[in-house]
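**Student:** only the shape, not the letters, is given here:
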C-alpha cells in the first residue's frame, strides 16, 4: 500500500543516498538494495519478488546519478572513451543475461550473492587490496570479456561496476583518477541495460502489483531519483573538507551491516 508516509521515507532515503554518492563518488546501490528489500516487505510485497524489485529499482535510480557523474568526469577529461567503447558491448550483454537469469532464481540465493559481494567490496576498502599491475597491453577482446563479467555482476548486485572497473583498470596500469572517471562512464550503460532487463523479465511477475513496471517500483524510483539529484551536489562539496579514507570505511561498514541484515532476513 502506498501512502504519504512511504513517499516521505523514499525522499529522505534518496537525500541520504544522494549525499553519500556525492561525498564518496559511489552509485548508492549497495545502500539501496537492502533498504529497499526491507521497505518492500513492510509495504506488503511478496517475499518472492522483493529482492528482484530492490535490484531493478536500485538500477533505475542509478540512471540519473550515473549520467550526472559521467558528465562531471567527462568535463574534466577523465574518461577513457576507447575503453568505454570496448567494454560497453560486453557490459550490455552481461547485464541483460544476468537480469534474465536473476528473474528465475530464488530471492534467497540472490540475497546471499549480494551479501557476499558487498563483503568483498568492504574487505577491499579496509585492506586497500589491488592486483599487481599487468604489463600486457589492452585488447578489444579483453575489454569485451571484462565488460561481460562486470556487467553481469553489477546487474546481480545493483552496483554501477565502479569497484570492479577501478580494480580492472588499475591492473592495466591506468591511474586512479582516469580509472574512476572511466568507471563512472561505464556505470551508465550498466544502469540502463539492467533497468530494461528487470522491466522485461519482471513484467509477468508484477502484473498484479500496483505502481510497478516490471521489477521497477515507480514511486520509489521517482522520489529517490529527484531527491538524490538535489542532495548529491551538497555531498560533493563536503567531500573536499573530510578525510576520504575514513568516510569510505564508514560507508563499507554501513553496507556490510545492511547486507547482513538482508541475508539474515532471507535465510
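**Tutor:** Right, received. Where do you want to start? Keep in mind that what you see is a predicted model, and the values were worked out from it rather than measured. Numbering: from 1, shown residues only.

**Student:** hey, let's count contacts and neighbours off CA atoms from now on
**Tutor:** Noted.

**Student:** helix or strand for residue 83, just tell me which one.
**Tutor:** helix 81-102 (DSSP states H and E).

**Student:** before we move on, what about residue 124?
**Tutor:** With DSSP H and E as the test, residue 124 turns up in helix 107-127.

**Student:** tell me the angle that helix makes with helix 81-102.
**Tutor:** If you take axes from the mean of the first three to the mean of the last three C-alpha atoms, to 10 degrees, helix 107-127 sits at 150 degrees to helix 81-102.

**Student:** and helix 107-127, what does it pack onto?
**Tutor:** Where contact means 3 or more C-alpha pairs under 8 Å, 6 or more residues apart in numbering; DSSP states H and E, helix 107-127 is packed against helix 50-75, helix 140-157, helix 244-266.

**Student:** check it against this one:
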C-alpha cells in the first residue's frame, strides 16, 4: 500500500508563517501534518488552516503537562483537530525516573490516560527520544516499562532517536509490531557538526531504510511522519524527504 506522507510541523517552526508552509506541503504532495503543542492556543484556527489546504491531522503531539492539567480539555483539542491518535512527545529531564519503580509509576499514569482517551473513541501513543532506550540499573529500558503497563498505550516510533539511544530500530519494531501506530521517519547525518544538530533529510543520512521500511510495513504502521529537529532550510527538508518516502 502506498505511504501517505506526513510531516511533523515542529520541523518548520523556524519558517513562519504557518499557512504558507501548509500550502507548500500540500503542493509537494503531503497529505498529513502532525501539529505540536505550541500551535494549539487556537485549536479551531489551526484546524481551519489545515483543512484549507486539503490536509488532515490524524496525529498530534500533546504534552504530558496538558494531560495532567485536565483530560477534558485535551479531548476537546482532539475533537477540534479531528485527531485519531494523541501522542505524548516528551518527558522533561527533571521528570525522568532513574529506576524501575519510577518508570512503572509513569507507565501507570500514561495507561490511565490511555483508558480515558479510548473511551472517547481515540488512541494514545508515546513518542520516544533516546532516553527511553537507555539501560536502567536492572538492565531494562524505560520504553519496555511504558509499553508493558497496558496494551492500549501505543507507540510512535522515532527511528532516529532509537539509533541515538544506541539501539537498532529494526529490532525494536520487530519486538513491538502490534503497538506501533505511527513512525517518525527521521535521518542522521554522518557529520554530527553539520549545523543541523547532526540530523539529515530523510534518505540523505546513515539510516538503513532498506531494513527499517519493510519492518514498519510489516508492523502495519498507519502514519509515516517525516521530521527534522533543526533543518536550516525547511522547504529543502520537506521536498527531499517526501521524494524519499514516495520512493518506498
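**Tutor:** Great, that's in hand. Note that the coordinates shown come from a computational prediction; the quantities given were computed from them, not determined experimentally.

**Student:** next, the TM-score between them, please.
**Tutor:** For this chain pair, the superposition-based TM-score is 0.28 by TM-score structural alignment, normalised by the length of structure 2; 133 aligned residues with a C-alpha RMSD of 6.7 Å.

**Student:** coming back round to it: residues contacting the helix holding residue 83 of structure 1, please?
**Tutor:** With contact meaning C-alpha atoms under 8 Å, 6 or more residues apart in numbering, helix 81-102 of structure 1 is reached by 52, 110, 140, 143-156, 182, 185-186, 189-190, 193-194, 197-198, 201.

**Student:** hang on, the earlier thing: between the helices and strands packed on helix 107-127 of structure 1, which one is closest to residue 220 of structure 1.
**Tutor:** Of all these, it is helix 50-75 that lies closest to residue 220 of structure 1, at 7.4 Å by C-alpha to C-alpha.

**Student:** the closest one packs against which elements?
**Tutor:** Using 3+ C-alpha pairs under 8 Å, 6+ apart, helix 50-75 of structure 1 is in contact with helix 29-42, helix 107-127, helix 140-157, helix 176-201, helix 218-238.

**Student:** tell me which residues of the helix holding residue 83 of structure 1 are tucked away?
**Tutor:** The neighbour-count check on helix 81-102 of structure 1 (16 or more other C-alpha atoms under 10 Å) flags 83-84, 86-100, 102 as buried.

**Student:** now do stretch 142-149 of structure 1
**Tutor:** 143-149.

**Student:** before we move on, what about stretch 221-236 of structure 1?
**Tutor:** Result for stretch 221-236 of structure 1 [16+ other C-alpha under 10 Å]: buried residues 221-229, 231-236.

**Student:** in this structure residue 199 of structure 2 contacts residue 185, no?
**Tutor:** No - using C-alpha atoms under 8 Å, residue 199 of structure 2 makes no contact with residue 185, being 11.5 Å away.

**Student:** compare the two (neighbour count), which wins?
**Tutor:** residue 185 (29 against 25; other C-alpha atoms under 10 Å).

**Student:** tell me if I'm right that the more buried one and residue 224 touch.
**Tutor:** Yes - the pair residue 185 of structure 2 / residue 224 is scored as a contact, 6.6 Å apart, by C-alpha under 8 Å.

**Student:** how many neighbours does the residue nearest to residue 119 of structure 1 when sequence neighbours are not counted have?
**Tutor:** Nearest residue to residue 119 of structure 1 in three dimensions, chain neighbours excluded: residue 256, at 6.1 Å (C-alpha to C-alpha, 6 or more residues apart in numbering). Other residues within reach of residue 256 of structure 1, judged by other C-alpha under 10 Å, total 23.

**Student:** roughly how far apart are residue 256 of structure 1 and residue 123 of structure 1?
**Tutor:** Applying C-alpha to C-alpha, to the nearest Å, the value for residue 256 of structure 1 to residue 123 of structure 1 is 10 Å.

**Student:** cool, and residue 197 of structure 1?
**Tutor:** 30 Å.

**Student:** neighbour count winner among the two?
**Tutor:** A side-by-side neighbour count of residue 197 of structure 1 and residue 123, using other C-alpha under 10 Å, places residue 197 first with 24 against 16.

**Student:** any idea how far the more buried one is from residue 93 of structure 1?
**Tutor:** Taken as C-alpha to C-alpha, the span from residue 197 of structure 1 to residue 93 of structure 1 is 10 Å.

**Student:** one more: residue 120 of structure 1?
**Tutor:** Separation of residue 120 of structure 1 from residue 93 of structure 1 (C-alpha to C-alpha) stands at 24 Å.
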